[in-house]
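Asks: Can you look at this prediction? I've put the sequence above it.
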Amino acid sequence: MFSLEEKITSRTCSGYQDQHPHTILYNILSWRDSDYLSNKLNSNSVAHNCHCEQRRAVCLKDPKATCQVASGVLVKTVCFMRSLPSFSQLPLGDQSSLLRHCWVPLFVLGLAQERIEFEVTDVPNSSILRQILLRPGLSEKEADQPTLAGVHRLRTCLHQLWELDLSPREYAYLKGAMLFNPAVQGLSAMLFIEGLQWEAQGALREAVLLLHPGDASRFRHILIAASAIQAVSHSLVTELFFKPVIGNANMLHLLSEMLFVP
């Protein structure tokens, strides 16, 4: 059974940023204002039952600081993938498929592990009435805009993970279990990937039993929290955390460059 955290610590990405000075996502890391967000979540902003309210288009209240932190989490996410020999040994097509389908769940786990908090505000010149009048004929750009409901779903996932207070070891094994997803369509090494997922889940179960021997339900609660992450959309994460940085650049192209370019 492989040990994810040993593989992670055996290979660092300290020089990875220097090798990619042209990558847009890394440029934001050089901003001087690197203060981490410490504001408390405003529970009143998502405690609405009105469907119109939940459809409100939102954006980051402090995009510069939040996008910088999010970019740092994304760099660590890609480094996690690169650090796993089991992942690097997969066919390139399978690596690309897993990257495309799994980067958002891994990124959300990274946000939770580093306890990143963020605030949102209404998109300028956006109103509930305008959105109602435009439906169902919203343009593609408007349809992709993050909504209050989507942000609430993401925050719920983060809070579930924070309540579990996972250890670094538990996070490492959980990331492995979510990365090696045999349900991704078109995998040529599906059975091998399925075996890797079982190994990661088994390692996670052993870690939970070792760290929390008196909590019989903890492993199940971790899997439930992981399942909820799958409901977080790729467009929400891209538009909310990275669109202010990358503009119209293709997110998957940038991720592929970060993962595959030596």
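Replies: Thanks, I have it.
Asks: Going by C-alpha atoms from here, please, whenever you check contacts or count neighbours.
Replies: Will do.
Asks: farthest residue from the center of this protein?
Replies: residue 133 (32.7 Å; C-alpha atoms, centre = their mean).
Asks: quick one: that one and residue 126, what's the gap?
Replies: 12 Å (C-alpha to C-alpha, to the nearest Å).
Asks: Likewise for residue 139?
Replies: In terms of C-alpha to C-alpha, residue 139 sits 14 Å off from residue 126.
Asks: my guess is residue 154 meets residue 234, correct?
Replies: No: shown here, residue 154 and residue 234 do not form a contact pair, counting by C-alpha atoms under 8 Å, at 11.2 Å.
Asks: Report how many residues lie close to residue 256.
Replies: 15 (other C-alpha atoms under 10 Å).
Asks: pretty sure it is touching residue 96, no?
Replies: Yes: checked against C-alpha under 8 Å, the pair residue 256 and residue 96 is within contact range at 7.4 Å.
Asks: Go ahead and flag the most central residue of this structure.
Replies: residue 107 (2.1 Å).
Asks: shouldn't that residue be in contact with residue 72?
Replies: No: using C-alpha under 8 Å, residue 107 makes no contact with residue 72, being 10.2 Å away.
Asks: take the one below as the second:
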Amino acid sequence: MPSSPPKCACPEQPKENSILFSLLSTPPAEDHTSKETSVAYPTTQLVDSILKRTSRLQPPVVVALRYPELVCQQAAQLLLKTVDFVKALPSCSCLSSKDRALLLKHCWAELLLISMTKYRFRFEIIEYILCCDCANTTDSCCEMSNESIVMKCLAALQGIPTKSDIQLMDSFFTRCETMELDDKEYAFLQSAILFNPDVPGLENPLLVERLQSSVQLHLNEYVAAKHPYDQLRFARILLSLPPLRNIKAQVVTQLFFRDMIGNVAMEDLLSQMLQG
């Protein structure tokens, strides 16, 4: 592992009047009692059922950022830029404020990961094996136990970042970089994700569906004109989306923002950012 912090070609620092500026400027609170007491443990019946079906599972490998202060600030800058992208989309002006907020809250993590790919955002992690009583580095030997299986299930339920989550991110980053997407293709990809008519609670899902179809049509036309000899490029771009949806927003929040925003709900923060 290199000893110096990773560099990232991220956008400019947040403005002083932005919502995340105060979060970036304020040291995290030292009292973590509310975080610890908020964990919901499974019932005995649920544990017994899990143990019967997962007797061969290995304990989860939990990850943490190697340079959290730097990486979290860079992630916050990219989140601001991602929300600004959504606010600047001409198509969003015909949607109600409620629908805009619902669409953003539903896919903000996917949009952010695309922005990370676009700006070659990289980060280093530290790995731990999650056990019942302690967290050991992967250099140590950890014996299999029923408790470690329960901890694996708890990690998934609580959105604790694990090595498998990082592997999903890296796979998506590599796929996009291999295709060498340009800025317009990234923009079309983000728009196609944003306009999802299946999001529950939309006031006008038909309009959202039309916007999604329009984005896909324009992406197809752009790809055909820019890469006339690569007839499968449009399909490959769309096929990059399903793996992205396997990365939970909870994991992205815990990994990049929880130390920064504390107990603030990410949905509330996004609503304020969208209105700002």
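Replies: Received, thanks. If you're wondering where the values come from, they're calculated on a predicted model, not measured in any experiment.
Asks: Over to the aligned residue in structure 2 for the residue nearest to the centre of structure 1. Which of the three states is it?
Replies: Matched to structure 2 by TM-score structural alignment, residue 107 of structure 1 sits across from residue 112. Per DSSP: H, G, I helix; E, B strand; the rest coil, the secondary structure class of residue 112 of structure 2 is helix.
Asks: Wait, residue 112 of structure 2 touches residue 78, no?
Replies: Yes: here residue 112 of structure 2 reaches residue 78: they are 6.9 Å apart, a contact under C-alpha under 8 Å.
Asks: Now name the helix or strand holding residue 59 of structure 1.
Replies: For residue 59 of structure 1, the host element (DSSP states H and E) is strand 58-60.
Asks: Okay, residue 128 of structure 2 and residue 59 of structure 2: tell me how far apart.
Replies: In terms of C-alpha to C-alpha, residue 128 of structure 2 sits 10 Å off from residue 59 of structure 2.
Asks: I misspoke; the intended subject was residue 81 of structure 2.
Replies: 37 Å.
Asks: who's more crowded, those two?
Replies: Higher neighbour count among residue 81 of structure 2 and residue 59: residue 59, with 23 against 18, using other C-alpha under 10 Å.
Asks: For that one, which three-state class applies?
Replies: Reduced to three states by three-state DSSP, residue 59 of structure 2 is coil.
Asks: isn't it right next to residue 148, touching?
Replies: Yes: using C-alpha under 8 Å, residue 59 of structure 2 makes contact with residue 148 at a distance of 5.1 Å.
Asks: number of nearby residues for the aligned residue in structure 2 for residue 82 of structure 1?
Replies: Correspondence of residue 82 of structure 1 to structure 2, assessed by TM-score structural alignment: residue 87. Residue 87 of structure 2 has 18 neighbouring residues, counting by other C-alpha under 10 Å.
Asks: Over to residue 78 of structure 1?
Replies: 20.
Asks: Does it lie in a helix or a strand, and which?
Replies: Per DSSP H and E: helix 63-83 holds residue 78 of structure 1.
Asks: how far apart are that helix and its match in structure 2?
Replies: Taken against structure 2, helix 63-83 of structure 1 registers an average deviation of 0.9 Å after superposition, with mean C-alpha distance after the TM-score superposition for structure 1.
Asks: Tell me the helix or strand right after that helix.
Replies: Next element after helix 63-83 of structure 1 (DSSP H and E): helix 85-88.
Asks: which parts of that following helix are buried?
Replies: Buried residues in helix 85-88 of structure 1, counted by 16 or more other C-alpha atoms under 10 Å: 86-87.
Asks: try stretch 123-131 of structure 1
Replies: In stretch 123-131 of structure 1, counting by 16+ other C-alpha under 10 Å, buried: 123, 131.
Asks: end to end, how far does it reach?
Replies: Termini of stretch 123-131 of structure 1 sit 12 Å apart (C-alpha to C-alpha).
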